[in-house]
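Structure, please.
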Amino acid sequence: MQIKARTLSCLALVVTTLAITSCGTRAPVPTEGEAAATGGADQIATLRIESSVTRDALQGAMPGARMLSFNPAGGYAILSVTGQDGRAAGARLNSQSLRTLGVSSVQFEADVVLSAPSDPRADGLGLTGWAGGITGWAAGITGWAAGANILPETDWNRAVAYWNALGLPQAQQLVPERGQGVKVAVLDTGVDLNHPLLQGRVDAAAGWDFVDGDALPQEEHALLGDGKYGHGTAVTGIVLQVAPNAKVLPLRVLSPDGSAPMSRVVQALDRAVASGAKVVNLSLGSTTDSTALNTAIAGALAQGVLVVTSSGNSGTEGMVYPARKVNSATFPADSGLLAVGSVSPGLYKSDFTSYGVNMSLTAPGEEVLTTFPDNRLVRATGTSFAAPAVAGALALALSAGPSSPARLVTDLCATARANLDPIFKTKLGAGTLDVAAFVDTYR
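Next up is the predicted model:
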């Protein structure tokens, strides 16, 4: 991302009211070669286990393996191993009594790379300064700086149009909790923990940086160029525009170039569930299917967690994984796994969005105003930022009271606006996100 923007002086900030909406830039869709790449010789082992299996027993059977997810109640464990150690462990496991250990099967796969989709246009992630800099989020979309318009007119009109397209003013009136008590995990490039619009709305204490292995999931510049700097902060801002009282759990899995080994994402998903997230946003994908990731997602869904994914930005039919698994035998349409594509303000298919008959729904994803590191705002374009609008809508609905994932998904799709695109309408899911109509089901 090549980005230029003016920085806002923190001294000029006054916390009042704001809620800008979002949809995303497009995470780079990996090529076939990139999708087949592995982190060295690393492999992932997915084990089907009995509930009596212990972590120590598995570690003893696979010395040197790193536990990514251990869920005996769900009947699985997922470990990361080096290629050589993995084959040796597999041989040992297959030569001994698996039933005695409590393992019914072991499946190895390459630790492939996932990516945040690349920008759909050269100017897809342009930035704007704060034009005066006095604003903040408060209890939703009620005004800027006591009613003063501090954005350039073009950006202000774009923000208002986006909010109205989603029905956010009505939705946040219907659900004054505005996401209160709901945690949304964002597995991405991290977040700018110092951004003034995100203060008090990010659960940094429970967050984790799986790239550097520390407790500071802060956005970082790439060594060469900007890479995907700001991707996670922009996604976070979208979630919080829709559900400003929700808490975002930042889990940094993507390196500054926007890539991550599958093992890292699996481990972060496990932490998200253990940390109490009710919604997980995955604005990333791969052209390679993964038993390990599918197993981890299924485990999250079984515990009532909704998982929202972006469809990809290839502009062609066929979404990236895990979005492509929606409405399959593995993940039925109402399972709680959602695939989100992008539409224009006129509800026509965005030229960059990946699409397919198994897509769940769409959301606006073109030049959406949202947060960006270093006290800035960004105009973001892509399916990466369509997905978090849906994640925010789910958080908003969940704050109105408990509901099952199946009902939430059914209601979300049933209340979507019909797509108007005469060519692609049958391959853009149930329609376009209508937050007001959706949450009205619960109030």
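
alpha carbons only for contacts and neighbour counts from here, please
Will do.

ok, which stretches of the stretch 201-350 of the chain are strands?
208-209, 247-252, 259-261, 279-282, 306-310, 337-343 (DSSP state E, counting those that start in this stretch).

Tell me which of the ones you listed is the most buried.
Most buried of the strands of the stretch 201-350 of the chain, by mean neighbour count (mean count of other C-alpha atoms under 10 Å): strand 337-343, with a mean of 33.

ok, then the element right after that one?
Using DSSP states H and E, the next helix or strand after strand 337-343 towards the C-terminus is strand 361-364.

Counting by contacts, list what that following strand packs against.
strand 337-343, helix 387-398 (3 or more C-alpha pairs under 8 Å, 6 or more residues apart in numbering; DSSP states H and E).

give me that answer again for 10 Å
Contact partners of strand 361-364 among helices and strands, from 3 or more C-alpha pairs under 10 Å, 6 or more residues apart in numbering; DSSP states H and E: helix 153-166, strand 337-343, helix 387-398, helix 405-414.

Which parts of the chain are helices?
In the chain, the helices defined using DSSP state H lie at 32-36, 55-61, 83-95, 98-101, 153-166, 168-174, 231-242, 262-274, 291-302, 387-398, 405-414, 435-440.

Among those helices, single out whichever gets nearest to L347.
Nearest to L347, of all the helices of the chain, is helix 153-166, at 9.6 Å by C-alpha to C-alpha.

Would you indicate which residues of the closest one are buried?
By 16 or more other C-alpha atoms under 10 Å, the buried positions in helix 153-166 come out as D155, W156, R158, A159, V160, Y162, W163, N164, A165, L166.

Show me what it packs onto, helices and strands only.
Using 3+ C-alpha pairs under 10 Å, 6+ apart, helix 153-166 sits against helix 168-174, helix 231-242, strand 361-364, strand 368-372, strand 376-380, helix 435-440.

wait, which of these is closest to A116?
Per C-alpha to C-alpha, nearest to A116 of the helices and strands packed on helix 153-166: helix 231-242, 8.2 Å.

Report the angle between the closest one and helix 387-398.
40 degrees (axes from the mean of the first three to the mean of the last three C-alpha atoms, to 10 degrees).

Now the second one, please; I'll put the structures next to each other:
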Amino acid sequence: MKHPALLLPLMTAALLASCGTAPLSAPEAQGSGASLQALGNDSSMKLAEASGRIGAWADGRIGAWATGRIGAWATGLNTSTAPGGTPNTFSENAAAWNLIRLTEAQALAPNLGRNVVVAVVDTGVDLNHPALTGHLTDPATWYDALSQDTNPSDEPTATSGLYGHGTAVAGLIVQVAPEARIMPVRALNADGEGTVASLAAGIDWAVEHGAQIINVSATSDKDNDLTKAIARAADRGVYVTLAAGNAGDDKVAFPARNSTKKNTLGQYAINAGAVNSDATLASWSNYGNALELTAPGVALASAIPGGDYALVSGTSFATPVLSGALALALGEPYKQSYVGQLALQLGATATNINAANSALTQGKSDGDVLGNGLLNAQAFLQKVR
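Just a heads-up that it's a prediction; the model follows:
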């Protein structure tokens, strides 16, 4: 290993990217006071089976809440963490960003990830969302691995009425690294279902079209083809961030478990568990000796389709926080000795949170439960700059 709520009624949803939340209700359910419901431990929900279907929205009793339509995006995006005071985040996220010392990190990285390309291999992205205006890559780099075309829009679903996972992931990346560029790659349908083949194809596309970081907020059964795709990305010097999963187990899900390998894949890939704003591990987050790092992943405000925003929870949303931190570093003239070593340094500069999680860590050695601890973006930037 690299060193270093049940708050709403539950409803059944299709399996999706280790996030465990429902980012968006159907359009008719939007509006002030509308709520987004979480999935429960429904016995009909299965993770990937031999056919290679991936599980997303994995087991875990997690809530997500709509805050209603906000009209002009600027009325919701009302807080600045970046130098200069330009709004780039939500007041709801202040405690989470304080926890990882994001404001201090952004001051150390004044380029704010400028022009660093982060591929979001997911359900697609709302290409017209005001929060993402000016933050997307050239359309020639966009891809839909399901339809095999160049329109990776985050599409509504006719089955569960829940969609917007990829848009929420992208929205968090640009809050952490406001000048980064999002490459939208659709590899999962609106319900968060897909195959390891579609994920692998999305990863390969991102590598070939200039991604420097690839965010994969998805879980699967152990699959050699997906592992090989991540390894190909690593061999090309591309960082890959992965979600630990939301089953509340002491075993990190695949493909995230692969990031602990002592090879090039392990060097460039890193996985994320989710913590609350007090640094306690979310009750549904996976943990254990294959967990590498944790980041805020509970009730984070982010973009959702239609120009709206919502609070979302899951390791799916801790993962883009790591992606954003990597983008901050890649946007700067960081030390040459750390070329190819940035994922390792995220772990090496993390904050130990064992004391805040004594029920889990008591009697255990460091790294056995919570990996390297909590992302400390300031310490990370201080070290690699």
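
can you put the buried residues of helix 153-166 of structure 1 in CSV and add distance to D289 of structure 1?
Putting the buried residues of helix 153-166 of structure 1 into CSV (distance: C-alpha to C-alpha, whole Å) gives the following:
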residue, distance to D289 of structure 1
D155, 39
W156, 41
R158, 37
A159, 36
V160, 39
Y162, 34
W163, 35
N164, 37
A165, 34
L166, 32
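
Give me the neighbour count for the residue mapped onto H135 of structure 2 from structure 1.
Under the alignment (TM-score structural alignment), H135 of structure 2 pairs with R201 of structure 1. A count of nearby residues for R201 of structure 1, using other C-alpha atoms under 10 Å, gives 19.

Give me the nearest residue to R201 of structure 1, chain neighbours excluded.
Spatial nearest neighbour of R201 of structure 1, excluding adjacent residues (C-alpha to C-alpha, 6 or more residues apart in numbering): K247 at 5.1 Å.

That neighbour maps to what in structure 2?
Using TM-score structural alignment, K247 of structure 1 lines up with R181 in structure 2.

With D440 of structure 1 instead?
Here D440 of structure 1 is matched to Q382 in structure 2, going by TM-score structural alignment.

Pull the contacting residues for the closest residue to its match other than its chain neighbours.
Spatial nearest neighbour of Q382 of structure 2, excluding adjacent residues (C-alpha to C-alpha, 6+ apart): L108 at 7.2 Å. Taking C-alpha atoms under 10 Å, 6 or more residues apart in numbering as the contact definition, L108 of structure 2 lies against P83, L102, L328, A329, E332, A377, Q378, A379, F380, L381, Q382, R385.

any chance of those in CSV, with neighbour count and distance to L300 of structure 2 too?
Shown next, in CSV, are the contacts of L108 of structure 2 (neighbours: other C-alpha atoms under 10 Å; distance: C-alpha to C-alpha, whole Å):
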residue, neighbour count, distance to L300 of structure 2
P83, 16, 21
L102, 24, 14
L328, 28, 20
A329, 27, 22
E332, 19, 26
A377, 31, 17
Q378, 21, 20
A379, 20, 22
F380, 24, 22
L381, 25, 23
Q382, 15, 25
R385, 15, 28
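
now, which of those sits nearest L281 of structure 2?
Closest to L281 of structure 2, out of all of the contacts of L108 of structure 2 and judged by C-alpha to C-alpha, is A377, at 18.2 Å.

Now do the same contact list for the closest one.
97, 99-106, 108, 176, 321-322, 324-326, 328-329, 346, 349-351, 383.

how near is it to E92 of structure 2?
According to C-alpha to C-alpha, to the nearest Å, A377 of structure 2 and E92 of structure 2 sit 19 Å apart.

Over to L127 of structure 2?
Counting by C-alpha to C-alpha, the gap from L127 of structure 2 to E92 of structure 2 is 24 Å.

Same check on I304 of structure 2?
15 Å.

show me what contacts the equivalent of N215 of structure 2 over in structure 1?
Aligned by TM-score structural alignment, N215 of structure 2 pairs with N281 of structure 1. Neighbour list for N281 of structure 1: 184-188, 235-236, 239, 269, 306-310, 338, 384, 387-392 [criterion: C-alpha under 10 Å, 6+ apart].

swap the cut-off to 7 Å and go again
A185, V186, L187, V307, V308, T309, P388, A391 (C-alpha atoms under 7 Å, 6 or more residues apart in numbering).

again, but for N115 of structure 2
E179, A180, R181 are the contacts of N115 of structure 2 under C-alpha under 7 Å, 6+ apart.

Same check on P261 of structure 1?
For P261 of structure 1, counting by C-alpha under 7 Å, 6+ apart, the contacting residues are G39, D111, V112, V113, L114.

which residues sit in contact with the residue mapped onto the last one from structure 2?
Structural alignment places L114 of structure 1 opposite I54 in structure 2 (criterion: TM-score structural alignment). Shown here is I54 of structure 2, whose contacts under the criterion C-alpha under 7 Å, 6+ apart are L47, A48, E193, G194, T195, V196, T219, S220, D221.

sorry, back to before: list just the nearest of the contacts of N281 of structure 1 to R379 of structure 1.
P388 (14.8 Å).

Pretty sure that closest one sits against L240.
No: P388 of structure 1 lies out of contact with L240 (C-alpha atoms under 7 Å); the separation is 8.9 Å.

circling back to that earlier point, out of the helices of structure 1, indicate the one that is most buried.
Of the helices of structure 1, the one with the most neighbours on average (mean count of other C-alpha under 10 Å) turns out to be helix 231-242, with a mean of 32.
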